[in-house]
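J.: next come a sequence and a model predicted from it.
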Amino acid sequence: MLVENNAALQPHNTFGIAAQAQRLLRLRKAELLPDLVRQPGWCAERLRVLGGGSNIVLTGDVEPLVLKIEMLGRRLLRETEAGYLVEADAGENWHDFVAWTLDRGWYGLENLALIPGTVGAAPVQNIGAYGLELQDRFHSLDAVDLHSGEVHNLDAAQCRFGYRDSVFKCERTVAPGHGRWLITRVRFWLPKRWQPVLGYLELERKVAETGLEQPTARQIFDWVCQIRRAKLPDPAVIGNVGSFFQNPLVSREQCAEICARHPAVVHYPLPDGRVKLAAGWLIEACGWKGQTLGRAGVYEKQALVLVNRGDAYQPCSGADVMALATAIQASVLERFGVRLEIEPELW
């Protein structure tokens, strides 16, 4: 483990907000964590856990200890007639892990290509895209209890997955960015009887354009990468955290009321009777697409994405980002009666 004092966090968050951590500890071996937790002076309540920094907005300098997850490793644990059980350490880049499984003929994660962040962060949000969620391929994970130092193996039921939600978001005892659990390894079950997941409008369009009614996993992977790159900015070029707001879930009755007033609203009925509204459509309908407020802006190709409009002389701050986010929330609430929930964590 390496400890840095007054460490710059700008390189470690994809929005590119300049801030410092009083102490930054780089964790590269999961086996060291239980002993660390049991050391005198350890305080789980004074901790922030940092993965790829693709799902946080820094609102200022960080006083609590920042634990940067840098454990690497990926492996096939078991192959049966039914499928493959694969495992990755928490610090692995998510997209690289997806590509690695495809290269080996283990299909099932292709719809989740190019989602920024690490493997360890993926279950926290129950990441999802293009008709698939992490829980659909999830097997189990290892996590350390940050209060006791005990290592637990958690299955899907214990993770309590929901829409962009999990037990790891629910069991936060003090503040965002820290909770009871720290995920160290994640396992996925990838079936040999693979079937493409195509029940999403943009993938349906790709099928219609190409005439490929039964595309391969590699073709779906390539399609997803093309779609995401066409409408989402590269954080290495324009600072951002991807989708800034969750797609709101409303009742069937509320959706009907909204559709009566705004027939073009993009919506998706869910099996539980609720309806998912496209947050990007709501934001664009309020006129925010391509707009800038302070040194934060709304991406001109996708209204769901907020971007860094600052520079070296006038950097974008967390306050800039939150001022824009709050203004967008107020507009959507006033026009549609729906409150947008912020997706990234606020530090």
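T.: Great, that's in hand.
J.: alpha carbons only for contacts and neighbour counts from here, please
T.: OK.
J.: please, where are all the strands along the stretch 101-250 of the chain?
T.: Using DSSP state E, counting those that start in this stretch, the strands of the stretch 101-250 of the chain run over 128-129, 132-133, 138-145, 151-155, 181-191, 240-243, 249-250.
J.: buried deepest among these, which one?
T.: strand 240-243 (a mean of 25; mean count of other Cα atoms under 10 Å).
J.: and the contacts of it?
T.: Outside strand 240-243, the residues that touch it by Cα atoms under 8 Å, 6 or more residues apart in numbering are 14-16, 54-56, 116, 232-235, 304-308, 343-344.
J.: emit the PyMOL select command for whichever of those residues are buried.
T.: If you want just the buried ones from those in PyMOL, going by 16 or more other Cα atoms under 10 Å, the selection is:
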select buried, resi 14+15+16+54+55+56+116+232+233+235+304+305+306+307+308+343+344
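J.: structure B:
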Amino acid sequence: MLELSHHVDLKPYNTMGISCFADYLTRVSSEGELREALEWAGEKKLPVCPLGEGSNVIFSGDFQGLVIAIGIKGCEVATGEIDGQVLVKAGAGESWHEFVQWSLSQNYYGLENLSLIPGCVGAAPIQNIGAYGVEVKDVFHSLQAMDVVTGEVVTLTGEDCQFGYRNSVFKGKYRDRFIIVSVTFSLSKTFEPQLDYGQLQREVLQTAGVNPVTGQLVSDVVCRIRNSRLPAPEQLGNAGSFFKNPMVTREHYQKLLEQEPEMVAFSSGDECWKLAAGWLIDQCGFKGVAYSTGAGVYRYQALVLVNHGHADGQAILTLAGDIREAVSERFGVDLEIEPRIY
């Protein structure tokens, strides 16, 4: 039996801490319950909003439809070891960080650089989350998703998902068509540290000293770095990195470098450069800014927009708009908002 709550405050369901209301909310813990919820919404002709931990969502106002809190759990080995790789399947409602820690406890490697990224497993492929030189696509095998209209569960490969930088097909033509129910990863039984990121390499080697570098040690260092840069949502509402790092042509980069010799950027191949969005925002004077609406920018990291307690979605988006306008005027660069806007 589908259990529905009416007129639900979504503040506990999004890490930005925005208070707004959903007409209806239900929690599902199985494919059958999810299918039942979608059938109900379909009969009522209501839009649906799937939510995991709400760490990459901004509600611009009340949601006039059905919010489905995804609680499909479970971690299991899908197949045994094949050429040193093992397929591991996790339910979409599993906490991402807890899943990373579970994989390490089983001596399965490949996810350690992605430790402490907020959100659930089901959201990871949508964003193609990444950190410290590793992205989900690097360890992705397949996912299972339910068609919102038909209730059919389909399997999609990495090619089907069309992964890009913080992007996938679920942010394009498959947006609102599928809800992910589980994800399968190809992890390694042999630990090979990925330490291309300078700060991570330095801190890992310093922490390890004369001892061998382990997957858990890398994970612990990643957690330490992230905790030093990002506020805990329960203490200060935020959705992590609010903007993508913009990509520009080599010509654009060279022109900017002449004007801004200290500009932070990284070569991304194919004659493209990735600019550090946080640096651009900082140069425009927004780091630490606090609007009277309650919207602000984190004082230690300009890439993170925060809610000082009473900001609504419109206040956050107004601040984001001011930032985008300032960066565009000064650098000729368009910043793209990373969280999904409802």
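T.: The structure has been received and is ready for your questions. Quick caveat, the model's predicted, so the values are computed rather than measured.
J.: quick revisit: export the strands of the stretch 101-250 of structure 1 as a markdown table, with columns for distance to residue 93 of structure 1.
T.: Shown next, in a markdown table, are these (distance: least, Cα to Cα, whole Å):
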| stretch | distance to residue 93 of structure 1 |
| --- | --- |
| strand 128-129 | 16 |
| strand 132-133 | 17 |
| strand 138-145 | 16 |
| strand 151-155 | 21 |
| strand 181-191 | 12 |
| strand 240-243 | 15 |
| strand 249-250 | 29 |
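J.: of these, which is nearest residue 100 of structure 1?
T.: Closest to residue 100 of structure 1 of the strands of the stretch 101-250 of structure 1, according to Cα to Cα: strand 181-191, at 12.9 Å.
J.: other SSEs contacting that closest one?
T.: Under the contact criterion of 3 or more Cα pairs under 8 Å, 6 or more residues apart in numbering; DSSP states H and E, strand 181-191 of structure 1 touches strand 83-89, strand 138-145.
J.: can you pull the contacts of the aligned partner of residue 158 of structure 1 in structure 2?
T.: With TM-score structural alignment as the matching criterion, the partner of residue 158 of structure 1 in structure 2 is residue 160. By Cα under 8 Å, 6+ apart, residue 160 of structure 2 lies in contact with residue 169.
J.: the nearest residue to residue 171 of structure 2 once chain neighbours are set aside: neighbour count?
T.: Spatial nearest neighbour of residue 171 of structure 2, excluding adjacent residues (Cα to Cα, 6 or more residues apart in numbering): residue 126 at 6.8 Å. Burial of residue 126 of structure 2 is recorded as 20 neighbouring residues (other Cα atoms under 10 Å).
J.: can you verify my assumption that residue 126 of structure 2 contacts residue 172?
T.: No: contact criterion Cα atoms under 8 Å: residue 126 of structure 2 and residue 172 do not qualify, at 10.0 Å.
J.: thinking again about what came up before, with distance to residue 316 of structure 1 added, can I get the helices and strands packed on strand 181-191 of structure 1 in JSON lines?
T.: Converted to JSON lines, these look like this (distance: least, Cα to Cα, whole Å):
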{"stretch": "strand 83-89", "distance to residue 316 of structure 1": "32"}
{"stretch": "strand 138-145", "distance to residue 316 of structure 1": "34"}
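J.: give the residue farthest from the middle of structure 1.
T.: In terms of distance from the mean C-alpha position of structure 1, residue 40 ranks first, at 33.3 Å (Cα atoms, centre = their mean).
J.: tell me which element that one falls in.
T.: In this structure, residue 40 of structure 1 sits in neither a helix nor a strand according to DSSP states H and E.
J.: could I get the contacting residues of it?
T.: Here residue 40 of structure 1 is in contact with no residue (Cα under 8 Å, 6+ apart).
J.: ok, now how distant is it from residue 187 of structure 1?
T.: 32 Å (Cα to Cα, to the nearest Å).
J.: quick one: stretch 193-201 of structure 2 aligns where in structure 1?
T.: Aligning stretch 193-201 of structure 2 against structure 1 (TM-score structural alignment) gives residues 196-204.
J.: where's the matching stretch relative to the chain centroid, distance-wise?
T.: A distance of 20 Å separates the centroid of the chain from that of stretch 196-204 of structure 1, by Cα atoms, centre = their mean, to the nearest Å.
J.: what does stretch 322-342 of structure 1 give?
T.: Taking Cα atoms, centre = their mean, one finds the center of stretch 322-342 of structure 1 at 20 Å from the center of the full chain.
J.: other residues contacting that stretch?
T.: By Cα under 8 Å, 6+ apart, stretch 322-342 of structure 1 touches 244-248, 258, 279, 282-283, 286, 288, 293-294, 296-297.
J.: among the residues you listed, which lie within helices?
T.: 258, 279, 282-283 (DSSP state H).
J.: any chance of CSV for the residues you listed, columns neighbour count and distance to residue 72 of structure 1?
T.: Below are these laid out as CSV (neighbours: other Cα atoms under 10 Å; distance: Cα to Cα, whole Å):
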residue, neighbour count, distance to residue 72 of structure 1
258, 17, 47
279, 26, 34
282, 25, 39
283, 21, 38
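J.: so where do the helices sit in structure 2?
T.: Using DSSP H, helices in structure 2 cover 31-44, 96-105, 124-127, 158-161, 198-208, 215-229, 250-259, 277-283, 313-331.
J.: the longest one vs structure 1, average offset?
T.: Compared with structure 1 after fitting, helix 313-331 of structure 2 deviates on average by 0.8 Å (mean Cα distance after the TM-score superposition for structure 1).
J.: what is the burial count for the aligned residue in structure 2 for residue 325 of structure 1?
T.: Aligned by TM-score structural alignment, residue 325 of structure 1 pairs with residue 320 of structure 2. Neighbour count of residue 320 of structure 2, defined by other Cα under 10 Å: 21.
J.: go through the ones in helices among the contacts of stretch 322-342 of structure 1 and name the one nearest residue 111 of structure 1.
T.: Closest to residue 111 of structure 1, out of all of those and judged by Cα to Cα, is residue 279, at 20.0 Å.
J.: aligned to the closest one, what sits in structure 2?
T.: Going residue by residue (TM-score structural alignment), residue 279 of structure 1 aligns to residue 277.
J.: how about the nearest residue to that match, chain neighbours excluded?
T.: residue 245 (4.8 Å).
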